[in-house]
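**Student:** When you get a sec, could you give me coordinates for this:
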Amino acid sequence: MNWDDKKEKAAAAMLTAEEAPRPNADMETHFANGGRKRRKRNHKICIGVTLLILLLIFIVLLLLGLTLFRPKNPTATVDSVVVDQLRTSVDVLNLKANLNLTLQAHLALKNPNRVGFSFGSTSALLNYKGQLVGEAPLPANRVGPQKTLHMNIKLTLMADRLLSESQVFSDVMSSSIPVNAFVKVAGKVSVFNMFKIKVKSSASCDVTISVSSRNITSQQCKYSTKL
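**Tutor:** Down below sits the predicted model:
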């Protein structure tokens, strides 16, 4: 074989190598795009499953909140009212009477819920014929699940608030003094720290006090609760 034949064979081999099939660039791009699409689809599926689980948890908590943990009305009741102090003096000539009165009231705040009930600070009020004559502060507190909070309240009549001395004179002379003790508690029942329901409970007691015996002769209470 001469030199020219060798050159021709080498050129033919190079040509054959150049004409050999190469990987298709479009196919490579297609496979790359397919991989990205699969990753995106898997990512979306993961997000969808997570949202579905969260939705199911929310529905379960909501159903529990509306059934087993459904808010019930806390009730404030006045179990007893007693005369702690009573002093009177009468000026018959001027038809005047001085009255010093302190009542001791026992308040029970019952929480029937399976979750705690929290209420803000308020005041117990003492009224005499529609006129506010005394008050006692009640600090903010919390009543545990299905528990009862007991509070002793001391209500002292403030003589300077008695604007009508003739009415006081008439009641003292008749040995019968009507007063009203009122307390209103407003708070919230929180279910799973997610659902917070406002609750109001009040107690109003009309009390008649005997001046001669210094005791309570009658007591009528009305209670109200509101969600």
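
**Student:** drop to CA atoms for contacts and neighbour counts, all remaining ones
**Tutor:** OK.

**Student:** show me what contacts the residue positioned nearest the centre of the chain?
**Tutor:** With distances taken as Cα atoms, centre = their mean, K188 lies nearest the centre of the chain, 2.0 Å away. The neighbours of K188, taking Cα atoms under 8 Å, 6 or more residues apart in numbering as the test, are 117-119, 196-199.

**Student:** Adding secondary structure as columns, could you present those residues in JSON lines?
**Tutor:** JSON lines is the format used below for the contacts of K188 (DSSP: H, G, I helix; E, B strand; the rest coil):
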{"residue": "F117", "secondary structure": "strand"}
{"residue": "S118", "secondary structure": "strand"}
{"residue": "F119", "secondary structure": "strand"}
{"residue": "K196", "secondary structure": "strand"}
{"residue": "I197", "secondary structure": "strand"}
{"residue": "K198", "secondary structure": "strand"}
{"residue": "V199", "secondary structure": "strand"}
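
**Student:** before we go on, could you also do this sequence so I can check it against the first one:
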Amino acid sequence: MKETHKKKLMAFAIGVLALLALAVLILYFIFRPRPPVVIPTPVSLLHFDFSPDHTIIHSIIMGVDVLLKNRNLAPFIYYESAAVVYYHDVLVGEAPIAAGRIGARKTEYIGTPVELLVDRLVDSPEFLPDVTAGLLSLIATSKTRGRATILGFVKLRAMIAVECHVSVFVWEGAISSKCISSIKLG
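**Tutor:** Alright, predicted model coming up:
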């Protein structure tokens, strides 16, 4: 009789352990932290102001945005950062990106308009030849840090970096860009 009792107890213990293992696997696959998906969007030209005779640029405002898709069952919280624009390695524009929160399984734009400092553009020795050719080549970058907390204790930290190579067609008042994004976890 003792032997059957031991076998029943052993079978019960194995069953409980199997159910616990199954529960852990299900929780892992459903609640495991996943990095956000970054979809770079083309840089937009929000404002381009010339003098009436097209000889002087008064102001250029670009929209630097990123589409961020949170795949977690918890919100992704990102911290304050900045978008910066360079012209031949000279900083010509900077704008803050406010801290924010992307809800669970939501997709949102993160970005800001960046007004270029025209005086820094004009001071560059490459400016006049570039304007004469009708093309300004800029690099817009942003790095944003954030985190998602799953089940109150599992934390996923991520740093999202986006770099866009921007071409401003001076005479047409148009813009084109090619963007690359990356995510570093930890």
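
**Student:** so what number do they get for TM-score?
**Tutor:** For this chain pair, the superposition-based TM-score is 0.76 by TM-score structural alignment, normalised by the length of the second structure; 164 aligned residues with a Cα RMSD of 2.7 Å.

**Student:** rewinding a little: tell me which residue of the second structure lines up with the residue nearest to the centre of the first structure.
**Tutor:** Matched by TM-score structural alignment, K188 of the first structure corresponds to R147 in the second structure.

**Student:** ditto for S174 of the first structure
**Tutor:** Under the alignment (TM-score structural alignment), S174 of the first structure maps onto A133 of the second structure.

**Student:** burial of that match, as a residue count?
**Tutor:** For A133 of the second structure, the count of nearby residues is 12 (other Cα atoms under 10 Å).

**Student:** So what's the residue count around whatever residue of the first structure lines up with L117 of the second structure?
**Tutor:** Under the alignment (TM-score structural alignment), L117 of the second structure pairs with M158 of the first structure. M158 of the first structure has 16 neighbouring residues, counting by other Cα under 10 Å.

**Student:** try T50 of the first structure
**Tutor:** The number of residues near T50 of the first structure, taken as other Cα under 10 Å, comes to 12.

**Student:** Regarding it, what is its secondary structure?
**Tutor:** At T50 of the first structure, secondary structure determined by three-state DSSP is helix.

**Student:** Mind giving me the PyMOL command for buried ones among the contacts of K188 of the first structure?
**Tutor:** Buried residues among these (16 or more other Cα atoms under 10 Å), as a PyMOL selection:
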select buried, resi 117+118+119+198+199
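
**Student:** Can you tell me which of the contacts of K188 of the first structure lies closest to I209 of the first structure?
**Tutor:** Nearest to I209 of the first structure among the contacts of K188 of the first structure, counting by Cα to Cα, is F119 at 31.2 Å.

**Student:** which ones are touching the counterpart of S121 of the first structure in the second structure?
**Tutor:** Under the alignment defined by TM-score structural alignment, S121 of the first structure is paired with E80 of the second structure. By Cα under 8 Å, 6+ apart, the residues touching E80 of the second structure are 96-100, 144-145.

**Student:** will you turn those into TSV that also has distance to T4 of the second structure and secondary structure?
**Tutor:** What follows is the contacts of E80 of the second structure, written out as TSV (distance: Cα to Cα, whole Å; DSSP: H, G, I helix; E, B strand; the rest coil):
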residue	distance to T4 of the second structure	secondary structure
P96	71	strand
I97	68	strand
A98	67	coil
A99	63	coil
G100	61	strand
T144	62	strand
R145	59	strand
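
**Student:** which among the residues you listed end up buried?
**Tutor:** Using 16+ other Cα under 10 Å, the buried ones in the contacts of E80 of the second structure are 97, 144-145.

**Student:** Run the contacts of K188 of the first structure past the second structure and keep the common ones.
**Tutor:** Mapped onto the second structure and checked by both residues aligned by TM-score structural alignment, their matches' Cα atoms under 8 Å, the contacts of K188 of the first structure keep the contacts 117-119, 196-199.

**Student:** list the contacts for the match of L117 of the second structure?
**Tutor:** Counted by Cα under 8 Å, 6+ apart, M158 of the first structure has contacts 100, 133-134.

**Student:** which residue ranges form the strands in the first structure?
**Tutor:** Secondary structure of the first structure (DSSP state E): strands located at 75-91, 96-110, 117-119, 122-128, 131-138, 141-143, 148-156, 176-191, 195-210, 215-226.

**Student:** which residues are contacting the first one?
**Tutor:** The one in question is strand 75-91 of the first structure. The contact list for strand 75-91 of the first structure (Cα under 8 Å, 6+ apart) reads 96-111, 169, 172, 185, 201-203, 205, 209, 211, 214-216, 221, 223-225.

**Student:** Buried members of the residues you listed into PyMOL, please.
**Tutor:** A single PyMOL command selects the buried members of the contacts of strand 75-91 of the first structure (16+ other Cα under 10 Å):
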select buried, resi 96+97+98+99+101+102+103+104+105+106+107+108+109+110+111+169+172+185+201+202+203+205+209+211+214+215+216+223+225
